[in-house]
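> sequence plus predicted model, see below.
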Amino acid sequence: MGAGLPAPTRQFDNKKETTMLRIQRLTAILLMTSAPFAASIAQPTTLVPAEPESVGVSSARLRLLDTMLRQHVDDGRVAGLVAGVARHGKIVYLESMGWQDIEAGSAMRDDSIFQIRSMTKPITSLAVMQLVEAGRIGLDDPVSKYIPSFADMQVFVNPQDPDNSPTRAPSREPTIEDLLLNIGGLSHRDRELYMSRQVRSRSEPLDVLVEKIADVPLMGDPGAQWIYSESASVLGRVIEVVTGQKFDAYLDEHVLGPLRMPDTAFHVPADKVDRLARIYQVPRDEGALTQVPDMDVPITTNPPLLEGSAGMVSTVPDYLRFLQTFLDGGTLDGERVLSAPLIAEMTKNHIPEALLPIGLSPQSPMLDRGWGYGFTVVIDEAKSEFGVNNGEFGWNGSLGTFSWADPETDTVAILMLQIAPSGAYSLSGKFKALVYQSLLN
């Protein structure tokens, strides 16, 4: 690998590391992540480490999972990673391996910080649903109620050739629910339509981004098709308009603080930079991984753009807490952030049959999945991977972060690495299969 350093090793093996020592190590990580809130809130009782068999998970199968992950690191396919698995609210696997920064010789840690990109979307969606619950936002509200420029949006007659296409009025305005479901007709920040018009710049604040989005015609009538899009960033601006708070301040007060997710943010402060995992590029040949710049995301400073679609960083322990909240009906360690009925609405499919299958591109349909409010949701387990159940929900990030939760087995799993382009989908599939195979009941 890059610096010719051997990968750090700490094998997951109950025979080599006693259960008590392992629980002490994991507990120390969890207590550190809870420290900013310890003065006012009791120590966490959910997501504490436990012996795998005590919650119906096979230690032997987890060792197979661990071996598979370490092989990817040892073979130089990824620089390093962190993976976590929890069942029935107890952590049965939390392991780090490889390097945060090969060149600096900085080993990966259980609380390493990763750019989670599109795994920001579920966090934004939860914040929106809090305001729906409070009666401050309506799912059927037109977006123009909060951002007036959305009332004047047009639609491309020929979205395949937008530069030469005439426009027309849409059949209706996009609504808040349309944006939650990616059926509002917006495009994606990385697609040519927005890139050629310089819609997104990290040097410009959220309100500027949203006004630029409103100035570009829609790709289709709202409600007519599923298009993976910049919708969650628009929702972040709606939150600002409704609450009068900056988007990050609202999240800190109402989501990240109550759930004790201290390392989830839009930037990495100076006292945490030593925990930041660097991005590595996958070589086309058999060469070494090479570090790449932070890809236009100034995450070590306070970025002007607080992007609800893709702007946050997080850790495996933090995101385990986030997804566990959904399995626990909106409450974690006594802190309720959303009612159980609205949690259920977020994690069920809302895409009508006529718009299925959805997919990031026509060439890559997700035949087994629909979309909830911020998550994909498995709706046809027969078309999914081994062991996957209907109702499983989650989402991924474009730099190699993966997350899912399964209500049927009460299991949460997170895998985080940093690689560009994100060629880790085969690794995530193997990870998921081995997690499911480790369940004893």
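Thanks, I have the structure now. Because the structure is a prediction, the values reported are computed rather than measured.

> for the rest of this, base every contact and every neighbour count on C-alpha atoms.
Noted.

> how about the strands of the stretch 201-350 of the chain, start to end?
In the stretch 201-350 of the chain, the strands defined using DSSP state E, counting those that start in this stretch lie at 280-281, 290-291, 313-314, 331-332, 335-336.

> excluding chain neighbours, what is closest to residue 314?
residue 264 (4.2 Å; CA to CA, 6 or more residues apart in numbering).

> try residue 251
Using CA to CA, 6+ apart, the closest residue to residue 251 is residue 127 (7.0 Å).

> can you map out the helices along the stretch 101-250 of the chain?
Ranges of helices in the stretch 101-250 of the chain, per DSSP state H, counting those that start in this stretch, are 121-133, 176-181, 192-196, 206-214, 231-243, 247-251.

> need the winner for burial among these.
Mean neighbour count, computed with mean count of other CA atoms under 10 Å, is highest for helix 176-181 among the helices of the stretch 101-250 of the chain, reaching a mean of 25.

> test my guess that residue 421 contacts residue 282.
Yes: counting by CA atoms under 8 Å, residue 421 touches residue 282, with 6.9 Å between them.

> those two - which one has more neighbours?
Relative neighbour count places residue 282 above the other of residue 421 and residue 282, with 22 against 14, counting by other CA atoms under 10 Å.

> that one and residue 104: what is the separation?
Applying CA to CA, to the nearest Å, the value for residue 282 to residue 104 is 19 Å.

> dropping in the other structure now:
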Amino acid sequence: MFRSIKNIYSIVVFVLAFTACAQEKSRNTNLKSADHSEYNLDSLKSVLNSYVDSKQLAGIQTAILHNKELIHYNSYGYADIESKKPLDEESIFRIFSMTKPITSVGLMQLYEQGKFKLEDPLHLYIPEFKNMTVFNENNEILPAKNAIKVIDLLRHSSGISYGRSPNSDLNNLYSEANLGNSLSLKNFIDKISKLPLLFEPATAYEYGHSTEICGYLIEVLSRQPVEDYLQEHILNPLKMKDTHFQLPKEKIKHFTTGYRASENGKLEVAELPDESGFLNKPNFIRAGGGLVSTTNDYINFCKMLLNKGSIFGHQFLKPETIDLMTRDHLASVREHTPRLRILPNETGFGLGFSIAEQDDGSIIYGWGGAVGTYFRIEPKKELAYIMMIQLSPYRQLRLRETFQSLVNDAIN
């Protein structure tokens, strides 16, 4: 999720007119002959489509899985407004931090192989993290007392941030380190391991670059480049054929235009497909935010999670590992910092997933991306839902909360 603004979206200064009616296109397979009258899907579609009709979004694509069946798949609006190119099944989106769960699953495959233990100090495998420093309560930089453990990377309790922390001095150091322009993943590790931590590991939560380090840990443990490992062990067997760290040139025609909301609320082009940084070979693989993907591909990833690690005759993870990853791992962290900086409506963080515990004790887990992409899984209801948009900023629309509420209204 941490490409610079220039790399996330090329800056374009003109506003596009939105004069044509949006076009709706539902997925043909698996839905056409199915009877889903028991679900209130018309209301869900009407509300979500209204964001396009009111010109707050260029387009929106949504999918819902229930009881192992795809009960909803809808595309509405445009992949590109100016050319009036509609979204369709082949549309490719920047998913940014929805990369993190994929990387986390990859690392936990190596955990199942006995390559590491969650409580192992990270420096056993990446020596650069052996002698870390940390800001204390007086904003002094001192040697850290606690070692970063592997579990701290997965649950974001390592003290490593994105340089957008409450500590302005630390943020300045991140800016000076210019991590986004690292020449390789090893160069990134060299840089970030020299930066002070925001807090002692395992004593607080801070969303940040920890998953990039998980990517490097995969390289160390598997002796493969992280992109090759994920391709071989996750993307290929999951049939995620349009999920890439570098978008092949022949697929540019399917890449969506990126948009931003201007101060007056109008949509502006932020990145055109043929100008995107995702077309270039990256200097290093951003295991925390470097993927593009399709809704269809991410459906397969969600199906695997819903089915306790198994799909297409392949066991990606054991059911007990899925259970381990999707429970809250911040209880011990709260002993040091009772009020954590987690997202509203979330109650904790697992191993690569945000966790929201419900009143009945069941959990909802998932994550989202920097330009509004979003997925959640509700195991008790055998339910998963995915939303793809391409807008920054997006939180002002409260679209994720609306989508989640509409899904549950439709299923209930």
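Good, I have the coordinates. Computed from a prediction, not measured in an experiment: that's the story for all the values here.

> next, the TM-score between them, please.
Scored by TM-score structural alignment, normalised by the length of structure 2, the superposition of the two chains gives a TM-score of 0.88; 389 aligned residues with a CA RMSD of 2.3 Å.

> so what does the residue nearest to residue 314 of structure 1 match up with in structure 2?
Using TM-score structural alignment, the partner of residue 264 of structure 1 in structure 2 is residue 243.

> for that match, give me its contacts.
Taking CA atoms under 8 Å, 6 or more residues apart in numbering, we find residue 243 of structure 2 in contact with 235, 291-294, 297.

> just residue 267 of structure 1 next, same as before
298-303, 312-313.

> what range in structure 1 does stretch 88-105 of structure 2 sit on?
Using TM-score structural alignment, stretch 88-105 of structure 2 pairs with 109-126 in structure 1.

> same question but for stretch 187-200 of structure 2, I mixed them up
With TM-score structural alignment applied, stretch 187-200 of structure 2 matches the range 208-221 in structure 1.

> picking up where we left off before, which stretch among the strands of the stretch 201-350 of structure 1 comes nearest residue 356 of structure 1?
Closest to residue 356 of structure 1 of those is strand 313-314 (CA to CA; 31.0 Å).

> so the closest one corresponds to what in structure 2?
Using TM-score structural alignment, strand 313-314 of structure 1 pairs with 292-293 in structure 2.

> tell me which residue is most central in structure 1.
residue 119 (1.5 Å; CA atoms, centre = their mean).

> quick one: that one from residue 57 of structure 1, how far?
For residue 119 of structure 1, the distance to residue 57 of structure 1 - CA to CA - is 26 Å.

> and what of residue 152 of structure 1?
Distance check for residue 152 of structure 1 against residue 57 of structure 1: by CA to CA, it reads 55 Å.

> the two: who's more crowded?
Legend: neighbour count by other CA under 10 Å for residue 152 of structure 1 and residue 57, higher for residue 57 (23 against 13).

> surely that one meets residue 436?
No: judged on CA under 8 Å, residue 57 of structure 1 makes no contact with residue 436 at a distance of 9.3 Å.

> picking that back up, how far off centre is the match of stretch 88-105 of structure 2?
Remark: stretch 109-126 of structure 1 is offset 5 Å from the chain centroid, using CA atoms, centre = their mean, to the nearest Å.

> what's the end-to-end length of it?
Start and end residues of stretch 109-126 of structure 1 are separated by 28 Å (CA to CA).

> okay, now the equivalent of residue 155 of structure 1 over in structure 2: neighbour count?
Residue 155 of structure 1 maps onto residue 134 in structure 2, with residues paired by TM-score structural alignment. Other residues within reach of residue 134 of structure 2, judged by other CA under 10 Å, total 23.

> then residue 166 of structure 1?
14.

> any idea what it aligns with in structure 2?
Checking TM-score structural alignment: residue 166 of structure 1 goes with residue 140.

> residues touching the residue nearest to its match when sequence neighbours are not counted, list them.
Counting by CA to CA, 6+ apart, residue 140 of structure 2 lies nearest to residue 134, which is 7.9 Å off, once chain neighbours are set aside. Going by CA under 8 Å, 6+ apart, residue 134 of structure 2 touches 140-144, 196-200.

> kindly write the PyMOL command that selects the buried subset of these.
The following PyMOL line selects those of the contacts of residue 134 of structure 2 that are buried, judged by 16 or more other CA atoms under 10 Å:
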select buried, resi 144+196+197+198+199+200
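
> over in structure 1, see which of the contacts of residue 134 of structure 2 survive.
Counting by both residues aligned by TM-score structural alignment, their matches' CA atoms under 8 Å, these that remain in contact in structure 1 are 141-144, 196-200.
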